[in-house]
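K.L.:
kindly generate the corresponding structure for this input.
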Amino acid sequence: MSLLTLSDMSVTLRGHPVFSDVSLQIGEGEVVGLIGPNGAGKTTLMRAALGLVPHNGVSSLANMPARQRARHAAWMPQNHEIAWPVDVETLVTLGRIPHLGAGQSVTEQDRQAVDRALEQMGLEPLRHRTATRLSGGEQTRVLIARTLAQDTPLVMADEPVAGLDPAHQIQTMRCFQEIAAQGKSVLVSIHDLGLAVRHCSRLVMLANNQLVADGAPSAVLTPENLRDRFGISAHFAQTTSGPVFQPLDVLK
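P.N.:
Predicted structure coming up:
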């Protein structure tokens, strides 16, 4: 079953093409890493898929009514700043809004979803803290928890590990893998290719206004793609601890 289908998607902003003719499908049980150099259009592609920016082509998500879309896909944008001085539990509970009817109070099922999300992100000790008084990394974890509490078949997260310390970066990516193991899927834009290699089942690479590679990490992060798309060399090896990817140098 496809959780997201894009067909011939193109976006032009302020007269400049961002990307053209992008087609892809995301099925069940996948962690798909969206990678590419700065300015490749990763954020724009995710926003276009959600129907948040004008586009040509077809997105199965953008074609859904807004309420159905909110129950199908949870969206975590790149801006991780929290503006509301509410406690962590209240903020995470906002993820349940798509599941509530008009005037409906939070149910036991909603509370359980919030509790799971807080536990997954290691936020139980911060449950009653004011979110705006947390560190930047802690605020990011709260927003990830809100996304998880939405409990949708598809999670779309734009650079969710940016600003997190290494332990919480790994924890977040492992959480996405656990979601995929439940038959759901995650589309995550990510710059850390080492994390992407270890935790994504599939990589989609954008560069030069188009989708240039789509497949297993080892098939996408080839020396040629790294040279031509990122301008780097790297060490990529399969070890007893799993795949290891380390950028080495900038190619002149």
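K.L.:
rest of the way, CA atoms for contacts and neighbours
P.N.:
OK.
K.L.:
part of a strand, is residue 24?
P.N.:
Yes. Counting by DSSP: H, G, I helix; E, B strand; the rest coil, residue 24 falls inside a strand.
K.L.:
the residue nearest to it when sequence neighbours are not counted: neighbour count?
P.N.:
Among residues not flanking residue 24 along the chain, residue 6 sits closest, at 5.2 Å (CA to CA, 6 or more residues apart in numbering). Using other CA atoms under 10 Å, the number of residues around residue 6 comes to 20.
K.L.:
mind listing what residue 6 touches?
P.N.:
22, 23, 24, 25, 49, 57, 58, 59, 60 (CA atoms under 8 Å, 6 or more residues apart in numbering).
K.L.:
residue 246 now?
P.N.:
193, 194, 234, 235, 236.
K.L.:
give me that answer again for 6 Å
P.N.:
Applying CA atoms under 6 Å, 6 or more residues apart in numbering to residue 246 gives the contacts 234, 235.
K.L.:
another for comparison:
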Amino acid sequence: MSTDTDTPGGDADTAARSLAHWSEAGRAEMEAFYALATEDYRQLALAADWPTVLRAVTHDGWRVLDVACGSGKFPTALDRYTDLSALPEASYDLLDPSTFSIAEARAQLRPPFSAAREFAVTLQELPADAGPYDVVWATHALYALPPAELAQGAEQFVRALRPGGLGFVAQATAQSHYLAFYDAFRAGVRDRTPYTSAEQVADALRAAGGDVRTQTVEYTSGTADRAVAEGFLQRCAFDDAVSLDQMEAAPVLGDYLAGCRDASGAYTFQHEVMLIWL
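P.N.:
Coordinates of the predicted model:
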């Protein structure tokens, strides 16, 4: 992948920057991001009756594939906000091009999830002998998937799922903070490959033969602490070289951020997340 940080790049540009920030060197930035973004996963854990949903596809020896597993915040939220204790043990495979992320996610797993295989690759590169899985999910995981490779990624996602299994993707819509912010960042600060939206992912999964249904979850997150806001927004852009002051002064992006602040200067970010079920 290209490691170019500033010039308008090809499809790999945003993906490369994302991968570079999922590392030990990016831990402080990652922790600053999750000061607010942990809410994303709490919302996902509360958005469905997960014990019932999973019970419908589980059996002895069931298998899960966590696509772009990140730091394991989704299984952590399931452990905290739901009760999966009645489910049999699952072999939990971790896929992420970042070995740092795989190690982070593995350390977070609790029963019924038991860490199994590791794939330090992108979804597009999932080995042919992986799967089939009873559950394949990708939670806030596909934003940096290059547009030119989205169809291939969707085909791999559908292929990995066994007939009658459960596929689940949680992705922000084009109107949600993550995409609206990055579009404004690209327009006002640096021109980069756009993030992939939930609408694009759903269309690609349908084109790959997935039986797709969707629902939308809306919520807010925010802070009056400028240091927290800065860390969160830098991670949203995978760019810790641009300060909050610089973002607020930038064309386009400054206007977007002004619309996220109240009279006291506190930030509130509006999220709209599509839950894509297969």
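K.L.:
quick one: TM-score?
P.N.:
In this superposition the chains share a TM-score of 0.31, using TM-score structural alignment, normalised by the length of the first structure; 122 aligned residues with a CA RMSD of 5.4 Å.
K.L.:
nearest to residue 136 of the first structure, of the contacts of residue 6 of the first structure?
P.N.:
Of all these, residue 49 has the smallest distance to residue 136 of the first structure: 27.6 Å, by CA to CA.
K.L.:
surely that closest one meets residue 58?
P.N.:
No. In this structure, residue 49 of the first structure is not within contact of residue 58 by CA atoms under 6 Å, at 8.4 Å.
K.L.:
these two: which has the busier surroundings?
P.N.:
Per other CA under 10 Å, whichever of residue 49 of the first structure and residue 58 has more neighbours is residue 49, with 24 against 19.
K.L.:
grab the nearest non-local neighbour of that one.
P.N.:
Leaving aside its chain neighbours, residue 49 of the first structure sits nearest to residue 59 (5.5 Å; criterion: CA to CA, 6+ apart).
K.L.:
cool, and residue 248 of the second structure?
P.N.:
Closest to residue 248 of the second structure by CA to CA, 6+ apart is residue 254, at 4.2 Å.
K.L.:
burial measure for the one you found, as a count.
P.N.:
Residue 254 of the second structure: 20 neighbours (other CA under 10 Å).
K.L.:
ok, which stretches of the stretch 151-278 of the second structure are helices?
P.N.:
177-188, 198-207, 226-237, 244-249, 253-258 (DSSP state H, counting those that start in this stretch).
K.L.:
sorry, wrong one. I was asking about the stretch 1-150 of the second structure.
P.N.:
Going by DSSP H, counting those that start in this stretch, the stretch 1-150 of the second structure shows helices at 12-21, 27-46, 50-55, 73-81, 99-108, 150-160.
K.L.:
now the first one and helix 27-46, what's the angle there?
P.N.:
Here helix 12-21 of the second structure points in a direction 100 degrees away from that of helix 27-46 (axes from the mean of the first three to the mean of the last three CA atoms, to 10 degrees).
K.L.:
in the strand or helix carrying residue 117 of the first structure, which residues are buried?
P.N.:
Using DSSP states H and E, residue 117 of the first structure maps to helix 108-120. Across helix 108-120 of the first structure, burial judged by 16 or more other CA atoms under 10 Å covers 110, 113, 114, 115, 116, 117, 118, 120.
K.L.:
now do the contacts for the residue nearest to residue 49 of the first structure.
P.N.:
Neighbour list for residue 59 of the first structure: 5, 6, 49 [criterion: CA under 6 Å, 6+ apart].
K.L.:
check the gap between it and residue 69 of the first structure for me.
P.N.:
Distance, residue 59 of the first structure to residue 69 of the first structure, by CA to CA, to the nearest Å: 11 Å.
K.L.:
wait, residue 157 of the first structure sits on residue 185?
P.N.:
No. Judged on CA under 6 Å, residue 157 of the first structure makes no contact with residue 185 at a distance of 11.2 Å.
K.L.:
returning to that earlier point: if I look at the residue nearest to residue 24 of the first structure, how far off is residue 156 of the first structure?
P.N.:
14 Å.
K.L.:
swap in residue 119 of the first structure?
P.N.:
20 Å.
K.L.:
likewise for residue 196 of the first structure?
P.N.:
Distance, residue 196 of the first structure to residue 156 of the first structure, by CA to CA: 15 Å.
K.L.:
thinking again about what came up before, tell me which of the contacts of residue 59 of the first structure fall in strands.
P.N.:
5, 6 (DSSP state E).
K.L.:
quick one: which of the contacts of residue 59 of the first structure is nearest residue 142 of the first structure?
P.N.:
residue 49 (24.2 Å).
K.L.:
what about that closest one, distance to residue 155 of the first structure?
P.N.:
Residue 49 of the first structure is 12 Å from residue 155 of the first structure, by CA to CA.
K.L.:
ok, residue 76 of the first structure next?
P.N.:
For residue 76 of the first structure relative to residue 155 of the first structure (CA to CA), the value is 8 Å.
K.L.:
okay, these two: which has more neighbours?
P.N.:
Set residue 76 of the first structure next to residue 155 and count neighbours by other CA under 10 Å: residue 155 wins out with 25 against 21.
K.L.:
surely the more buried one meets residue 74?
P.N.:
Yes. Using CA under 6 Å, residue 155 of the first structure is in contact with residue 74, at 4.8 Å.
K.L.:
how about the helices in the stretch 51-200 of the first structure?
P.N.:
66-72, 88-93, 108-120, 136-149, 166-181, 193-199.
K.L.:
would you list those helices in JSON lines and tack on distance to residue 35 of the first structure?
P.N.:
JSON lines is the format used below for these (distance: least, CA to CA, whole Å):
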{"stretch": "helix 66-72", "distance to residue 35 of the first structure": "23"}
{"stretch": "helix 88-93", "distance to residue 35 of the first structure": "28"}
{"stretch": "helix 108-120", "distance to residue 35 of the first structure": "25"}
{"stretch": "helix 136-149", "distance to residue 35 of the first structure": "19"}
{"stretch": "helix 166-181", "distance to residue 35 of the first structure": "15"}
{"stretch": "helix 193-199", "distance to residue 35 of the first structure": "8"}
